[in-house]
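> predicted model and sequence below, questions to follow.
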Amino acid sequence: MSNMELKPNMSIISVDDMNVTSVLSGRHEKIVMDHNVDHDEAVILALGYKQEFKREFSLLTTFGVSFSVLGLLPSIASTLWYSLAYSGNAGITWAYLIGMIGVMGVACSMAEISSAFPTSGGLYYATAMLAPPKYKAILSWIVGWSNYFVQVTGAPSVAYGGASMILALKQIMDDSYVYQTWHCYLLTVGLTFLAAIIASLPTKWIAWINSASTILNLIFLFVSWIVVLGGNNRVEQGLPKFNSNKIAWGIDNLTDWPDGISILMSFMAVIWTMSGFDSPFHLAEECSNAQVATPRAIVLTASVGGLLGFVFQISMAYTIVSVDDAVNADLGQPYISYLAQILDTPRVLCLASFAIILAFTMTFACMIAASRVLFSYSRDNCFPLSRYWCHINPYTQTPVNAVWLNWFFGCLLCLLMFGGVAIDAIFSVGAIGSFISFTIPTLLRITYARSFFKPGPWNLGRYSYISGWLAVSFTTLMIPILCFPQYRGADNTAEEMNWTVLVYYGSMFLCIAWYYIYAHKVYDGPKSNLDKSTLIEDENEEYQIIDSVVSKGGVVNYASNEVNDEKA
């Protein structure tokens, strides 16, 4: 009989009856817990993991984190280098809409997968469960590291955008100020340091802070939209209040590529801006009713964020005075340059301050998601010294060690700014890494695993394959496009080179080489971290446990896989 302590209340979870595919599936095992188990805990146990976080996130607060990671205003401001600077106003109007169609396909497919595998490991765990057994380790390894590259580059790239805006404002206010790269580096490091402190707080505090930041996001975005439309000074400059439709929706190809390619290249902006919609997946173990709330938060983030982002960018397209001047101004930050074209200095300072504040809230939201990814992958021995990064701080009940390791890596990544345009690689690495990590499990879901995939309570039904093929087609098209430089031939100098190829594929080459040289000896995909004493296989042993508990006047509960209709 099991040597576990028998208490008045016991719960027995039959893994094969939970309608999930997990590392414990097909082994006819049952999990015995010495307390009452609710549905959320039963699911995570059936997936092979202990319930280590407090489930203090709801649909609203999970959406709050992902919407903060989305950070529409600072994301739009930071990525104008790719939308406006590649194809002009078309990049922030109709090209953005086309890109959003592909992004929504990705988001819906991911939401369905998250309902089936509501773990912090997210796409990495799903890949291992959906892949052929022979390839589950290497495919999950590639997906895991690709997704980690997304997470670890998120906070420093956002903080870098915020620091750039701060220094651009300094140039507006002080004509004698001369921009220095080390100023931007130290400011970026300082912003990420403060963000790491917030990301180390208890879950309940983080949920409250992100709810507040979501409200700020919506208020600042709305106020900025009103000021841009109603408070611009175009008329005082002898211009009409708004641009014509031809100007607002027209292509200004600022690349050396044909118009069609320049439009595809501008998708980098919408891809990076919308990349935060996967955050709820990584918070699934801290969310109540995770199998329903997590996918809803993903779809809500992508759809609401996409719509609001489009509305705001339309206002920019109809008010911008000169695309070329906004991109090439001495301020070095297109959004600040754009504001300076249409607003007086006090209003420029006000709206720029909104974007900077939201860049900071976005930074710590990115750090929260990144720490959960590092924690979950380390739980399966995917990283060197994994036992330290999967440690839960006993005071905050959050993975504090993971937060600070990510902060350290971010400081190293920001050294790329001393290489000039090489810093741009941390934006495109986030886009490529996310698309590779999204594509592999989605492709497996609609091909190899279509016969045995067990959908969760939130699923797309007959539309799964339409959404899946849309997502895979879009990501397959965009992965090579994201590596294109703005200029080609003699114009593509070392300073103008797109260094994504080296930064992402070079890093991934090292990760795969490490897997085949050593890591394959210790890593075989996701593994359960449940105590062996909680697992039983023999029916007689199960009945002995039940008899022992009942004889003490206790109750044995069988965890159910059914989700309350009201919740679903």
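The structure has been received and is ready for your questions.

> drop to CA atoms for contacts and neighbour counts, all remaining ones
Noted.

> Ser109 falls within a strand, correct?
No - counting by DSSP: H, G, I helix; E, B strand; the rest coil, Ser109 is not part of a strand but helix.

> thought it was touching Leu470?
No - if you go by CA atoms under 8 Å, Ser109 and Leu470 don't touch, sitting 9.3 Å apart.

> try this one next to it:
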Amino acid sequence: MVGYNSFLGNVSAISSLAWACSGIVFAAASLNNSDFTATAGQQFGLYIGVLVVCGAFCAYGTEIFARLQTPSVVLNVILALVTIIGLPIAKRHELNTAAFTFGGFVNLTSWPSGFSFLLSFLAPVWTICSFDCAVSLSEEATNAATAVPQAIVGAIGSAGILGTVILVILALCMGPDVAAVNDDALGQPLAYIYLHAFGQKGSLVIWSFMCIARCAVPLGALCFADPINYSAIK
């Protein structure tokens, strides 16, 4: 059962990440040209391209991938700081109220509100779905009995804290019209929030780096899904 669930999880996770990467890249194109809207065929083609490139990279470029880990982490930290610090400054005259930020609830689905609330947990569950990477590397870790549990707790704990802060900032800066954020033609609510905070040029610069960071996610997930690559990455 563990192997079966792990297989399904790796297949669905990598596919989902590659599809999301495709949408984020095309959102950058839409930020650059408001008249551009990607077709389903274009999105699917880029999705397949991302999977092929990631597969080839993991098969033949693990040493390069190992060197890219630190720059990738630094880039993600910078993007998080841009969101946490930059967004409130850019939207300082248009911030939502505390009541809306912490107590507002808008259900844009056809599901009952209670069930929609439970479905919303599918998004943050991504922050803890890959803690098994530390377990998979335990045979190569020094003092694994202590280091691996610390890695699991530290990764999940830091992701939970950082994720909560970012969600609060987004709720504070997104504006009161949730439907407008969700239904915008960009197809990416975060890109919509950046666009209305930093303008077209500023949001395009930030989103370009977001594309780079996002492309590294399916690559990392695919590499860590392959036990053969663990030693090379380490």
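That came through, no problem. Source: prediction; values computed, not measured.

> tell me how the two chains score on TM-score.
After superposition, the two chains reach a TM-score (TM-score structural alignment, normalised by the length of the second structure) of 0.86; 231 aligned residues with a CA RMSD of 2.5 Å.

> about what we covered before: give me the more crowded residue out of Ser109 and Leu470 of the first structure.
Ser109 (32 against 19; other CA atoms under 10 Å).

> counterpart of Asp256 of the first structure over in the second structure?
Matched by TM-score structural alignment, Asp256 of the first structure corresponds to Ser110 in the second structure.

> distance-wise, check that match relative to Val178 of the second structure.
As for Ser110 of the second structure, its distance to Val178 of the second structure is 15 Å (criterion: CA to CA, to the nearest Å).

> which one of the two is surrounded by more residues?
Between Ser110 of the second structure and Val178, counted using other CA under 10 Å, Val178 has the larger neighbour count: 15 against 7.

> pull the number of nearby residues for the residue nearest to the more buried one when sequence neighbours are not counted.
Once flanking residues are discounted, Val178 of the second structure sits nearest to Val106: 7.2 Å by CA to CA, 6 or more residues apart in numbering. For Val106 of the second structure, the count of nearby residues is 11 (other CA under 10 Å).

> so stretch 145-162 of the second structure matches what in the first structure?
Here stretch 145-162 of the second structure aligns to the first structure at residues 291-308, judged by TM-score structural alignment.

> residues near Ala513 of the first structure, how many?
Counted with other CA under 10 Å, Ala513 of the first structure comes out at 12.

> for the first structure, which helix is longest?
helix 136-173 (DSSP state H).

> for the helix or strand following it, packing partners?
For helix 136-173 of the first structure, the succeeding helix or strand toward the C-terminus, using DSSP states H and E, is helix 181-199. On a contact count with 3 or more CA pairs under 8 Å, 6 or more residues apart in numbering; DSSP states H and E, helix 181-199 of the first structure meets helix 136-173, helix 345-379, helix 400-413.

> now helix 181-199 of the first structure on the second structure. Mean distance?
Taken over the aligned residues, the distance from helix 181-199 of the first structure to the second structure averages 2.3 Å (mean CA distance after the TM-score superposition for the first structure).

> one step back: quick check: which of the helices and strands packed on helix 181-199 of the first structure is nearest to Lys204 of the first structure?
Lys204 of the first structure sits nearest to helix 345-379 of all these, at 12.7 Å, using CA to CA.

> quick one: the longest strand seen in the first structure aligns where in the second structure?
Counting by DSSP state E, the longest strand found in the first structure is strand 9-14. Per TM-score structural alignment, strand 9-14 of the first structure has no counterpart in the second structure.

> chain center to that strand, what's the gap?
Between the centre of strand 9-14 of the first structure and the centre of its chain there are 35 Å (CA atoms, centre = their mean, to the nearest Å).

> which part of the second structure matches the helix or strand just after it?
Counting by DSSP H and E, the next helix or strand C-terminal to strand 9-14 of the first structure is strand 30-33. Against the second structure, there is no aligned range for strand 30-33 of the first structure (TM-score structural alignment).

> for strand 30-33 of the first structure, packing partners?
Short answer (3+ CA pairs under 8 Å, 6+ apart): strand 30-33 of the first structure packs on strand 9-14, strand 535-536.

> separation between the residue located most distally from the centre of the second structure and Ile233 of the second structure?
Using CA atoms, centre = their mean, the residue of the second structure lying farthest from its centre is Asn143. It sits 31.1 Å away. According to CA to CA, Asn143 of the second structure and Ile233 of the second structure sit 19 Å apart.

> same check, this time on Ser130 of the second structure
16 Å.

> appreciated, that's everything.
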